[in-house]
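A.B. asks: 3D, please:
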Amino acid sequence: MKQLKVIGLDEKKAEQLADKLNELLSNYQIFYMNVRGFHWNIKGERFFELHAKFEETYDDLLLKIDEIAERILTLGQRPMHAYSTYIRTSDIEEVKDVHDGRACVANILDSYQTTIRLQREIQDLANEASDEGTSALMSDYIREQEKTAWMLTSYLND
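C.D. replies: Purely as a prediction, here's the structure:
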């Protein structure tokens, strides 16, 4: 594959990374839709605060979805693009009809736990493959999400 030759990555290792990135992509897509639903359906005394926070969160997730798909393409593979596939391959489950703020935030924390775990696995694979591009992307996501998890955990412990 000419593209991989240009960027200096082994084809088999790039394929393994792309498979894991597709798994991450599935999780992000379900995570995104869950947070979108939280944004639309939130109720209660903290409506304004959480409504804005959920919008900030799903905007960030959408950017990451695009970056992950483009990284898969950079590795010479195809990103999954069907919700039926995402539902089947995601560790994050669809959440329906949740409007309680604390339940929404707890679900977001659970979802970050899933993505951080998977991103660490991908980062390890990327490091073994000398794939700095994927490793750096995962490092950035992990750093951001660890801080966000701390903040959301603090929010729940008020």
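A.B. asks: only C-alpha atoms for contact and neighbour calcs from this point on.
C.D. replies: Noted.
A.B. asks: Work out the gap between the helix ranked longest in the chain and the centre of the chain.
C.D. replies: When the chain is parsed with DSSP state H, its longest helix is helix 11-41. The chain centre lies 5 Å from the centre of helix 11-41; the measure is Cα atoms, centre = their mean, to the nearest Å.
A.B. asks: Now do the residue positioned nearest the centre of the chain against Leu9, distance only.
C.D. replies: Central residue of the chain (Cα atoms, centre = their mean): Tyr28, 3.7 Å from the mean position. Going from Tyr28 to Leu9 by Cα to Cα, to the nearest Å gives 25 Å.
A.B. asks: Please, where are all the helices along the chain?
C.D. replies: Under the criterion DSSP H, helices of the chain are mapped to 2-7, 11-41, 47-74, 83-89, 101-128, 132-156.
A.B. asks: One more, please, to line up against the first structure:
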Amino acid sequence: MGTSTEIDIGISKKDRKAIADGLSRLLADTYTLYLKTHNFHWNVTGRMFNTLHLMFEEQYNALALAVDEIAERIRALGFPAPGSYSQYAKLSSVKEETGVPSAEEMIAQLVKDQEAVVRTARELLPLADKAGDEPTVDLLTQRMQTHEKTAWMLRSLLQ
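C.D. replies: So this is what the prediction gives:
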């Protein structure tokens, strides 16, 4: 056939690997936050039940879409996307919650976790920018904007 399966998108393999590794951390953070938000959706109680139940559902649905986008970007760069709980536990800066905290504690944890995802994305941004990886820069910018806004909205509930 004579076709090449080598990736030639104008970014070196070394840079693609470093970016994919950073995106893997972002994927782990995002997936862990997805799972935690879904858990809180199921288990929230109290005065703000309906508001939080619906808000958490909206957030975990958005996170599910983000997980797919991040994983597909890793694949487009030519590397496998991590996809197991054990990999995510090693890579994620977001800590899982195994108990059932109060509604206010759920909100406080999610604020902290949304901001952790922003920091992970922000850490990767200069590398992607330096490598000329505009699709990843765009993805990271969108993720930071979404997580910063979500953290702000959640934080507003605590005031």
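A.B. asks: TM-score them against each other, please.
C.D. replies: Here the TM-score for the pair of chains, by TM-score structural alignment, normalised by the length of the first structure, is 0.93; 156 aligned residues with a Cα RMSD of 1.3 Å.
A.B. asks: So what does the residue nearest to the centre of the first structure match up with in the second structure?
C.D. replies: Superposed on the second structure with TM-score structural alignment, Tyr28 of the first structure falls opposite Thr30.
A.B. asks: correct me, but its match touches Leu63?
C.D. replies: Yes. Thr30 of the second structure lies in contact with Leu63 (Cα atoms under 8 Å); the separation is 6.5 Å.
A.B. asks: Look up the average distance of stretch 135-144 of the first structure to its aligned counterpart in the second structure.
C.D. replies: Following the fit onto the second structure, the mean deviation recorded for stretch 135-144 of the first structure is 0.8 Å by mean Cα distance after the TM-score superposition for the first structure.
A.B. asks: tell me, that stretch lands on which residues of the second structure?
C.D. replies: Taking TM-score structural alignment, stretch 135-144 of the first structure hits residues 137-146 over in the second structure.
A.B. asks: so what's Ala128 of the second structure up against?
C.D. replies: The contact partners of Ala128 of the second structure, taken as Cα atoms under 8 Å, 6 or more residues apart in numbering, are 19, 134, 136-137.
A.B. asks: Which members of those residues are the farthest-apart pair?
C.D. replies: The distance between the two most remote of these (Cα to Cα) is 11.7 Å, for Ile19 and Glu134.
A.B. asks: among the helices of the first structure, which is nearest Val95 of the first structure?
C.D. replies: Among the helices of the first structure, the nearest to Val95 of the first structure by Cα to Cα is helix 11-41 (5.8 Å).
A.B. asks: Buried residues, the closest one. List them.
C.D. replies: By neighbour count with 16 or more other Cα atoms under 10 Å, helix 11-41 of the first structure contains the buried residues 11, 13-39, 41.
A.B. asks: One more: stretch 47-62 of the second structure?
C.D. replies: Buried, per 16+ other Cα under 10 Å, within stretch 47-62 of the second structure: 52-53, 55-57, 59-60.
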